[in-house]
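Undergrad: Show me the folded form of this:
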Amino acid sequence: MTAPEGHSCLSFLTDYGNTDGFVAACHAQMLRYAPALRVIDITHQIPPGDIRRGATVLADTAPELPRAVHVCVVDPGVGTRRRSVAVAAGGHVLVGPDNGLLVWAAEALGGVAAVHELTNETLWRHPVSTTFHGRDVYAPVGAQIAAGTPLADVGRALAPTDLVRLPRPRREVRPGAAYGEVHAVDRFGNCQLSLSAQDLRAALAGSPQPEHLAVGLPGSAHTLPLAPTFGAVEPGAPLVLTDSAGRLSLAVNGGDAARTLDLSVGDPVDLTV
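TA: Next up, the predicted model:
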């Protein structure tokens, strides 16, 4: 059996962890409807209920995949009146709760092309648990879309503007300066900023890239090297670099920048060139 035309794989992102059988139960539903498609587990280690972290990881990862259906579940509102949606973007489809989790990835894939609410219950697993829509709604619907079910068949169309959106991270660029915030902290303690390498180039306004940046943090200020990689500075030294997603990050060679610089997600970071 060959993979359905148009989608080369399913991806799967949740906050379920790997201690229980939640991930396996969802995989089982996917296999029922799309046995020919590989399932790529992006991660199941999103902190419980952390929609922003899930949205960040999804947006950084989804563009790396070939055309796929992405089943995404970070859903503290499961069983409530929050909607469930399928969002088409750049040839991909994102399936999950309408709580802001999907929008940043849709934008990273080229922008929202269509949105459908998951109202066609004939595509769901039954009986439907009020606490496990990942297994009973998102996994079977996502797999059936990947297997060739038209997006319009999953339910009524919505306007892209109807989607729930997370607050925009702080991001302002002026000549000589860029103002952002800690957008995410990875398992190594690297602090990804809401500012991109392109934002820094805009702040430079054609001037040569400096060797150091003045970095203003809550309660402290630093002058840090602007370097291409961790090993460009001494072990234990902090720096600013461009990460694999194209964002500026505060890092420590061989260390934990979040701990060293006492930073958390949402903290303001000001860069002056």
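Undergrad: C-alpha only now, for contacts and for neighbours.
TA: Will do.
Undergrad: Quick one: residues contacting residue 65.
TA: Counting by C-alpha atoms under 8 Å, 6 or more residues apart in numbering, residue 65 makes contact with nothing.
Undergrad: quick one: it from residue 27, how far?
TA: From residue 65 across to residue 27, the span is 19 Å (C-alpha to C-alpha, to the nearest Å).
Undergrad: Identify the residues contacting residue 172.
TA: Counting by C-alpha under 8 Å, 6+ apart, residue 172 makes contact with 178-180.
Undergrad: Quick one: those residues as TSV, columns for distance to residue 168 and neighbour count too.
TA: Output for the contacts of residue 172, formatted as TSV (distance: C-alpha to C-alpha, whole Å; neighbours: other C-alpha atoms under 10 Å):
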residue	distance to residue 168	neighbour count
178	16	23
179	13	20
180	11	21
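Undergrad: now for the host helix or strand of residue 57, which elements pack on it?
TA: Using DSSP states H and E, residue 57 falls within helix 51-61. If contacts are counted by 3 or more C-alpha pairs under 8 Å, 6 or more residues apart in numbering; DSSP states H and E, helix 51-61 sits against strand 9-14, helix 103-108, strand 177-185.
Undergrad: before we go on, could you also do this sequence so I can check it against the first one:
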Amino acid sequence: MSDGRGRPGDRGAIFFLTDYGQQDELAGVVRAVLVRLAPGAPVVDLTHEVPAFDVRAGALALERATPHLGPGVVLAVVDPGVGSARRAVALTVGHPGGPRALVGPDNGLLVPAAEALGGAGAAVVLPQAAAEDRVTFDGRDVFAPAAAALWGGTPLASLGAPLPPGNLVRLPEPRLEVGGDAIEAEVLWIDRFGNVQLAATVADARAAGLRPGATVEVGAAGVSRPAVVVRAFADLQEAGAAGDLGLLVDANGHLALVCHRDAAATVLGVQAADTVTVRRHGGGSPSGPSTGSPP
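TA: Got it, this is the predicted structure:
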């Protein structure tokens, strides 16, 4: 694997994700540190609107983005444990064509993205100030310098003490049960349009016999509602008796509950981490929803 040395254009970008928001100067200060320490590095802001302190939401956002990133280094900071004994880490992966390293807190934020890139091949614990001298801006003081160094070609091993990749903190797996004609799945994400992404995938839909045009019962927040399995949002205009609630395969390969020009999360009364049950009416060919027309 290349160590990233060479012309700046060959090193890719620094991909930056946080829960800092845009109101304060935090994200801008970290960007300034990156520009100062890694001259010529393009900095791509994935998002700074991860809900504050929500490590799970940040990990899922980073995992969704990862397949679309080119070469470079990922810098991710959603860090409610800043200033505590939680470790600051950097790790390398071997996925060709994608980011070669990730930097951030060891709280589960990085592992899903690393696994999407083939898994961490090596990891180190980044040095931090002694507890009595520690401040609360590791994004600026610890993570940004490490990301800049890795982008510039500094070997991972020179940045800190080795950490077995198997010792990295992992988040709990989301709830998911598939059996017979039903799927019980955790809500992973609600996007700004109110679409409800579930932990279930297209493979789970096939296993439960869900096919385009089929009517299903969606159980959420103690209420059951009909929905129709569709290929795209436009199909909801022809949903008929099932109303405007639909189930489709989203752009990330997950099942999602959607409404035509309405927020499915509001209609269903759900939020992230809730559980939703989707049950098929009758039989039919278990071909599953099409993945040809994601939103």
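Undergrad: picking that back up, right, so the helices and strands packed on helix 51-61 of structure 1: which one is the most enclosed?
TA: Highest mean neighbour count among these (mean count of other C-alpha atoms under 10 Å): strand 9-14, with a mean of 24.
Undergrad: Please say which position in structure 1 residue 145 of structure 2 maps to.
TA: Taking TM-score structural alignment, the alignment pairs residue 145 of structure 2 with residue 140 from structure 1.
Undergrad: try residue 37 of structure 2
TA: In structure 1, the residue equivalent to residue 37 of structure 2 is residue 33, according to TM-score structural alignment.
Undergrad: hang on, isn't its match packed against residue 140?
TA: Yes: counting by C-alpha atoms under 8 Å, residue 33 of structure 1 does reach residue 140; the two are 6.9 Å apart.
Undergrad: Who has more neighbours out of those two?
TA: For residue 33 of structure 1 versus residue 140, neighbours defined as other C-alpha atoms under 10 Å are more numerous around residue 140 (26 against 19).
Undergrad: measure the equivalent of residue 214 of structure 1 over in structure 2 to residue 141 of structure 2 for me?
TA: Under the alignment (TM-score structural alignment), residue 214 of structure 1 pairs with residue 217 in structure 2. Note on residue 217 of structure 2: its distance to residue 141 of structure 2, by C-alpha to C-alpha, is 51 Å.
Undergrad: mean deviation of the helix holding residue 57 of structure 1 from structure 2?
TA: Here the mean offset of helix 51-61 of structure 1 against structure 2 after fitting is 0.6 Å, by mean C-alpha distance after the TM-score superposition for structure 1.
Undergrad: Tell me the residues of structure 2 aligned with that helix.
TA: Aligning helix 51-61 of structure 1 against structure 2 (TM-score structural alignment) gives residues 55-65.
Undergrad: what's the spacing between residue 274 of structure 2 and residue 112 of structure 2?
TA: Computed as C-alpha to C-alpha, the residue 274 of structure 2 to residue 112 of structure 2 distance reads 20 Å.
Undergrad: and what of residue 68 of structure 2?
TA: Using C-alpha to C-alpha, we find residue 68 of structure 2 at a distance of 15 Å from residue 112 of structure 2.
Undergrad: could you list every residue that touches residue 192 of structure 1?
TA: Taking C-alpha under 8 Å, 6+ apart, we find residue 192 of structure 1 in contact with 182-186, 243, 247-250.
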